[in-house]
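A.B. asks: kindly return the folded structure for what I paste below:
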Amino acid sequence: MELRHLEYFVAVAEELNFARAAARLKMTQPPLSQQILQLERELGVQLFQRTKRKVELTAAGEVFLREARDVLARVDHAAEQARRADRGEIGELSIGFVGSATYDILPVVVREYRRRYPHVHLSLTEMATPVQVEALARRDIDVGVLRPPVAGAIESVTIHAAHCVLAIPKGHPLAQAPSISVQDTACVPHILIARKTWAGLHDEIVSLCNRSGFTPHIVQEAFEFQTVLGLVAAGIGIAFVPPSAQNLHARDVVYRTVAGPAPMAAMAIAWRTTDASALVRNFVDIASAWEQL
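C.D. replies: Sure, this is the predicted structure:
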């Protein structure tokens, strides 16, 4: 039995006329009659009572009609679900993200993605950039919102880049300075984001200080910017942080732009090179345009 046999049967059952059913199916009547006879022989039951005046369903035909309609409806539903999955409208998407992505980018992107694709289930897990790279390789996550650069069989696109600002304890002399350069921080204790969390920024800060003629006096490192800023608020030292970090501590921390060269903070979206799924593509497209959302 093939699906077309069910379609033929339903057409005849609904029209109760072989000629009209054949026209509906865009075929001639004799082949349609033969297909219905073949179906009845295969089932071993008579589905229609036929006379010269009319065609009627038998009791077996009534039952078979209900089941055939259900089967065809489920096939149509399965086909539509497959098409929706191919368009990335349903499914599951696992996303890794660095904590600092929640300051600005991630809420905007996730909100817009859920608006456009409400039937995709999102699973979000906070993890540092190196952990995301490993998770992508293991297929534990599908997309990473992380700090570039990344290596391996991973594609990435930078979606935002900006110069860091200087976070200074309120009341510190630098907070009142008319202009601050990297050289002005030479004799000030530094608090750095841990290299394990963001190797690129950690190394860039150290390198920039070295090019400015001094080795930064690092008194503390922290794994999260919330902790970095908490230590700044406590008066432990100053820190170079992404501009988005200004949304965290405003009461006891002063943020100042840096005159001249400053470390660059970038955010990127990453995914496996071999992953061409619409789920990933749709997320990347939305994230790439997040500043226009």
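
A.B. asks: from here on, contacts and neighbour counts on C-alpha atoms
C.D. replies: Fine.

A.B. asks: I figured Pro189 hits Ile218, correct?
C.D. replies: Yes - proximity of Pro189 to Ile218 meets the contact threshold set by Cα atoms under 8 Å, at 5.9 Å.

A.B. asks: show the contacting residues for Ala135.
C.D. replies: Ile141 (Cα atoms under 8 Å, 6 or more residues apart in numbering).

A.B. asks: confirm it sits in a helix?
C.D. replies: Yes - counting by DSSP: H, G, I helix; E, B strand; the rest coil, Ala135 is found in a helix.

A.B. asks: residues in contact with the residue lying closest to His190 once chain neighbours are set aside?
C.D. replies: The shortest distance from His190 to any non-neighbouring residue, by Cα to Cα, 6 or more residues apart in numbering, is to Ile218 (4.6 Å). Contacts for Ile218 (Cα under 8 Å, 6+ apart) come out as 189-192.

A.B. asks: to compare against the first, here's the next sequence to fold:
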Amino acid sequence: MNIQHLKMLKILDRCQSISKAATCLYLSQSALTRQLLMIEKELGFSLFYRLHDGVKATPSGRYFIDQLEDVLDRYDRAVAGARQRSVTLPAQLRIGIYSYLIHVVPQVCMAAQRQFQGVSFDYVVCRLPETNQALTQNKIDIQLLADCSEPLSSNLDCIPLFHCPNCCKIPQGHPFYGKEKLRLSDLSHKQVLTLPPDRTQNAARLDQILRSPELDIEVIYFETPEQAEAISLARKIPIMTLALPSEKDCFSVTQLEELSAIKLGMIFRQNDREELKPLLDYFQNYFMRHPNDFLPMRFLTADL
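C.D. replies: Predicted structure coming up:
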């Protein structure tokens, strides 16, 4: 059993489903099942009950998995510290972020700061197609939580982190406030707030879907998250968004059933991969093991 197997168990416990965990880990279901059987054989006890609608930790599995957090934390600290001593990171790293992730990315970098104390993080707000251009022109070093669904320039590379569902942020007072799931047809003949299609690949895909004549949805574009929230609260209009936390409890986040999740990850210059490897590995492990820091609701994290 290796450390990746331990991380796999944490993800399977979080997803409570072989198929959902396999998607999150970029494995086939058969490969994940084989690895789980191998681990259980090595340990000598069953970690999960196999249920008709998923998996659930056995009492022995619950105890074992709960102990893994400290083990994995110590491992990550040891690896990060050792790599810092073997590879010199730049004293300043410029992290590209999208405006709607302005509350998420600094939180992740603050956690990284404890491991990489000699590095300072600067944040640069980018729009697409500015992201690839900013990387190519050496204006940023990493674009964090970028849409990795589209092909990249030959000089860039991407490490996927997780799948993030498309959702609606519903203002308090709206009839749909507090609902866990909606269909697009529920929004027919209504207004929604969304990013302009030139802002991200996901925004362009959403715009095309929302403008379908069959739906008859009135689309209103917003420029900043603050503007969107102000309009939403004043006029009781849902905001099209990703399943990321809201800073205000006057919004609920509702999953849209027909829209596929998008693949978010880190984009960086290929030539910088070795130099940035300690930090890239840290971010990858952080997002794998701390999903509730940025996908706060159980029903959304379970659907990854």
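
A.B. asks: on that earlier part again, between the contacts of Ile218 of structure 1, which sits nearest Ala82 of structure 1?
C.D. replies: Leu192 (48.6 Å; Cα to Cα).

A.B. asks: the closest one maps to what in structure 2?
C.D. replies: Per TM-score structural alignment, the equivalent position to Leu192 of structure 1 in structure 2 is Thr194.

A.B. asks: again with Ile180 of structure 1
C.D. replies: Match for Ile180 of structure 1 (TM-score structural alignment): Leu182.

A.B. asks: does its match touch Leu259 like I think?
C.D. replies: No - Leu182 of structure 2 is beyond contact range of Leu259, at 10.5 Å (criterion: Cα under 8 Å).

A.B. asks: how about the helices in structure 2?
C.D. replies: For structure 2, the helices defined by DSSP state H occupy 3-15, 18-25, 29-43, 59-86, 105-115, 130-136, 201-210, 225-235, 273-289, 298-301.

A.B. asks: okay, buried residues for the fourth one please.
C.D. replies: Okay, so that is helix 59-86 of structure 2. 61, 65, 72, 76, 80, 83-84 (16 or more other Cα atoms under 10 Å).

A.B. asks: for stretch 205-222 of structure 2, same thing?
C.D. replies: Those would be 206-207, 210, 215, 217, 219, 222, for stretch 205-222 of structure 2 by 16+ other Cα under 10 Å.

A.B. asks: what's the most distant pair in those?
C.D. replies: Leu215 and Phe222 (20.3 Å).

A.B. asks: so how far is Gln49 of structure 1 from the closest residue to Asn210 of structure 1 other than its chain neighbours?
C.D. replies: Spatial nearest neighbour of Asn210 of structure 1, excluding adjacent residues (Cα to Cα, 6+ apart): Pro216 at 7.6 Å. Going from Pro216 of structure 1 to Gln49 of structure 1 by Cα to Cα, to the nearest Å gives 95 Å.

A.B. asks: neighbouring contacts of stretch 79-90 of structure 1?
C.D. replies: Looking at what lies outside stretch 79-90 of structure 1 - Cα under 8 Å, 6+ apart - the contacts are 91, 117-121, 277-279, 282.

A.B. asks: possible to save the contacts of Ile218 of structure 1 as a markdown table with distance to Gly237 of structure 1 and neighbour count?
C.D. replies: Listed next are these as a markdown table, based on distance: Cα to Cα, whole Å; neighbours: other Cα atoms under 10 Å:
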| residue | distance to Gly237 of structure 1 | neighbour count |
| --- | --- | --- |
| Pro189 | 5 | 17 |
| His190 | 5 | 21 |
| Ile191 | 6 | 25 |
| Leu192 | 10 | 28 |
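
A.B. asks: which one of these is nearest Cys164 of structure 1?
C.D. replies: Leu192 (12.4 Å).

A.B. asks: need the nearest residue in space to that closest one, chain neighbours excluded.
C.D. replies: Glu221 (4.8 Å).

A.B. asks: wait, doesn't that neighbour sit right on Pro189?
C.D. replies: No - the criterion here is Cα under 8 Å, and Glu221 of structure 1 misses it with Pro189 at 11.3 Å.

A.B. asks: ok, now which ones touch the match of Ile180 of structure 1?
C.D. replies: Leu182 of structure 2 neighbours (Cα under 8 Å, 6+ apart): 254-257.

A.B. asks: now the residues you listed in JSON lines, with distance to Lys169 of structure 2 and neighbour count?
C.D. replies: Formatted as JSON lines, the contacts of Leu182 of structure 2 follow (distance: Cα to Cα, whole Å; neighbours: other Cα under 10 Å):
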{"residue": "Thr254", "distance to Lys169 of structure 2": "6", "neighbour count": "26"}
{"residue": "Gln255", "distance to Lys169 of structure 2": "9", "neighbour count": "22"}
{"residue": "Leu256", "distance to Lys169 of structure 2": "10", "neighbour count": "19"}
{"residue": "Glu257", "distance to Lys169 of structure 2": "14", "neighbour count": "14"}
